[in-house]
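J.: Have a look; sequence and predicted model below, questions after that.
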Amino acid sequence: MINLILLGLPGAGKGTASERIVDKYHLTHISTGDMFREAMANKTKVGLEAKSYIDKGNLVPDKVTAKLVEERLGQPDIKNGYILDGFPRTTVQAELLEGITKRLNKPLTNVISLEVNEKTLIKRLSARFMCKNCGATYNKISKMPKVKNTCDRCGGHEFYQREDDKPEVVKNRLKVNEKMNTPLKDFYQKKGLLTVINGEQTPEKVFEDIDTVLSNNQ
C-alpha cells in the first residue's frame, strides 16, 4: 500500500502529479485546499474561517485543519492508500499527522517534494484559472481547455481566477510557504521518507521520476 505526501510550493505541479498517480495506483487524493473550498462554497463556519486566511494568502491554523484531515482519512474510500496534498505544512502539523496515522493504522510510506524556482512559480500561478462550476484547474501557459471557453470536465463556460492566484497575493503565499517548507523536508528526511524531484521538468518526466520511487513499494 502507498500512503503518500506530496510537498512543494504553490504552483509546483502537485495537482497534475496527483492526477497521474491516482490514475496508475488508484489512491485517494486528499487535498485540504479542495476540502476547504467545498466548505467555503457551502459557507460553513469552518469554511468562512478558512476563507479569511486563504484570501490573504495566509495559512489556515492547525486546529481548523487537523480534525478535518483525520475525519477524511477515517472514511471508507481510503482502501488502496492515499495522497495528502496541502497537509502537513509545518513540523507541528507533521507531528499531528503522525498521531493521526498511528490511530488509524495508516502510516506514511513516502514523502515526495517537487522543487521549482520562485520565478517559475509566480509565472505559473498568475496564469492559473478555474471552472466556476466544477473547480477544474487550467493554466494560460500549459493547460488551456481543449475547446475554447468550455471546461473539459463538465462543459461549463464560466471561469475565474482565485484570489490567492493573483500576482500580489502569490508572492506572499510563496514567502509564507517557503519559510515552513525547509523544516518540514528536514523532518521527513530524518525519518528516511523524503525524495526530492525536479519539478521544472515536463509533467511527463516528473511523473516518470515519481513512478520510479513509488513502484518500489509494489
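T.: Everything's here; your move.

J.: drop to CA atoms for contacts and neighbour counts, all remaining ones
T.: Will do.

J.: Could you check the helix ranked longest in the chain and say which residues are buried?
T.: Assignment by DSSP state H gives helix 167-190 as the longest helix of the chain. Within helix 167-190, the residues scored as buried using 16 or more other Cα atoms under 10 Å are Val169, Val170, Lys171, Arg173, Leu174, Asn177, Glu178, Asn181, Leu184, Lys185, Phe187, Tyr188.

J.: State the distance from the third one to Gly8.
T.: If I follow you right, that is Lys171. Separation of Lys171 from Gly8 (Cα to Cα, to the nearest Å): 15 Å.

J.: Next one for the comparison:
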Amino acid sequence: MRIVLVGPPGAGKGTQAAFLAKNLSIPHISTGDLFRANISKGTDLGKQAKAYMDAGNLVPDEVTIGMARDRMAQPDAQGGFLLDGFPRNVSQAEALDAALASDGVKLDAVLDLEVPEDEVVKRIAGRRICRNDSAHVFHVTYSAPKTEGVCDVCGGDLYQRDDDSEETVRKRLEVYHTQTEPIIDHYRAQGLLVTISALGKVDEVTERAMEALQTDRAAQA
C-alpha cells in the first residue's frame, strides 16, 4: 500500500507510522529521516537542504520533493510506502500526485489521525524530559514520575522543553491549520481520505487504523 499519514502535532504520527509500516511490511519514510540521510551522504539535494537550514531558511518544496521521490524509487519502496511528514502543504501534495502519476502509480489512502486541539496541548505541554538523558521521557498526566520533577531512571532533573510549552504548541497548531490541514480537503476530493480517532492506547489506535485501511482497500477493490 502507498499511504500518506497526516494529523496535528501530538497526534502520535511517528509512533503509529512505525507500527503501521511494520504491520504492512512497507518502509516508513519521514521527512526528518530524508533530510538526515541526504545530508549525511552529501547528496546534491542534501547539500542544498543544508545550505538553506544553515542560513536559517526553510528548505524549498522542490528540494524536499526531490528527496522524497528518490526515496520512493528505491527497491524496498516498490511495493508501497508510508509517508510521514510529507506532503506538508497543498503544493507538495500536488507535486507528489504528479510524481506518482509519472511513475504510473497512485496513493491507496491518506490516513488522517484526528485529535481534539485541547488533547494535543495536554499531550505535548505535559511532557517532561530528563536533563541527564533525553531518552527518559515522562508525562505529568499519563506517565508521571514517582517523585515530581525527578527522573525515575537516573534521578536527574526533569524539565519542559521550550518547544513543548503551551504557547509554542498553540503556534505549531496554527501553522498546521494554515499550511497542512488544507491537504485533507485535497485528498478528500480524490476519495483517498480515511479518518480515525487517535485517542486511546497506542495499540488501540494502530488496530483502529489497520481496520480502517483494510476496509477502505476492500471498498476500492
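T.: Everything's here; your move. Quick caveat: nothing in here was measured; it's all calculated off a predicted structure.

J.: shouldn't Arg128 of the second structure be in contact with His139?
T.: Yes: proximity of Arg128 of the second structure to His139 meets the contact threshold set by Cα atoms under 8 Å, at 5.7 Å.

J.: the more surrounded of these two?
T.: Neighbour totals were compared for Arg128 of the second structure and His139, and Arg128 leads with 25 against 17 (other Cα atoms under 10 Å).

J.: Reduced to three states, what does that one come out as?
T.: Assigned by DSSP: H, G, I helix; E, B strand; the rest coil, the conformation of Arg128 of the second structure is strand.

J.: so what's the residue most central in space within the first structure closest to, chain neighbours aside?
T.: Geometric centre of the first structure, nearest residue: Asp85, 3.2 Å, by Cα atoms, centre = their mean. Nearest residue to Asp85 of the first structure, sequence neighbours excluded (Cα to Cα, 6 or more residues apart in numbering): Ser31, at 4.7 Å.

J.: Need the counterpart of that neighbour in the second structure.
T.: Using TM-score structural alignment, the equivalent of Ser31 of the first structure in the second structure is Ser30.

J.: Could you list which residues are in contact with the residue lying closest to Asp76 of the second structure once chain neighbours are set aside?
T.: For Asp76 of the second structure, ignoring the flanking residues on the chain, the nearest one in space by Cα to Cα, 6+ apart is Pro27 at 6.9 Å. Going by Cα atoms under 8 Å, 6 or more residues apart in numbering, Pro27 of the second structure touches Ala21, Asp76, Ala77, Gly80, Phe81, Leu82.

J.: Now the buried members of these.
T.: Ala21, Ala77, Gly80, Phe81, Leu82.

J.: Reformat these as a markdown table; add secondary structure.
T.: Output for these, formatted as a markdown table (three-state DSSP):
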| residue | secondary structure |
| --- | --- |
| Ala21 | helix |
| Ala77 | helix |
| Gly80 | coil |
| Phe81 | strand |
| Leu82 | strand |
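
J.: From these, pick the one nearest Ser143 of the second structure.
T.: Ala21 (25.9 Å; Cα to Cα).

J.: Could I get the full set of strands for the second structure?
T.: Secondary structure of the second structure by DSSP state E: the strands cover 2-6, 28-30, 81-84, 109-114, 127-130, 137-139, 158-159, 193-197.

J.: mean shift of the last one relative to the first structure?
T.: Pointing back at strand 193-197 of the second structure there. Taken over the aligned residues, the distance from strand 193-197 of the second structure to the first structure averages 0.9 Å (mean Cα distance after the TM-score superposition for the first structure).

J.: buried sites along that strand?
T.: In strand 193-197 of the second structure, counting by 16+ other Cα under 10 Å, buried: Leu193, Val194, Thr195, Ile196.

J.: so how far is Gln160 of the second structure from the second one?
T.: Computed with Cα to Cα, the distance linking Val194 of the second structure and Gln160 of the second structure is 34 Å.

J.: again, but for the first one
T.: Computed with Cα to Cα, the distance linking Leu193 of the second structure and Gln160 of the second structure is 35 Å.

J.: who's in contact with Gly33 of the first structure?
T.: Here Gly33 of the first structure is in contact with Gly86 (Cα under 8 Å, 6+ apart).

J.: I should have written Phe36 of the first structure there, sorry.
T.: Val46, Gly47, Ala50.
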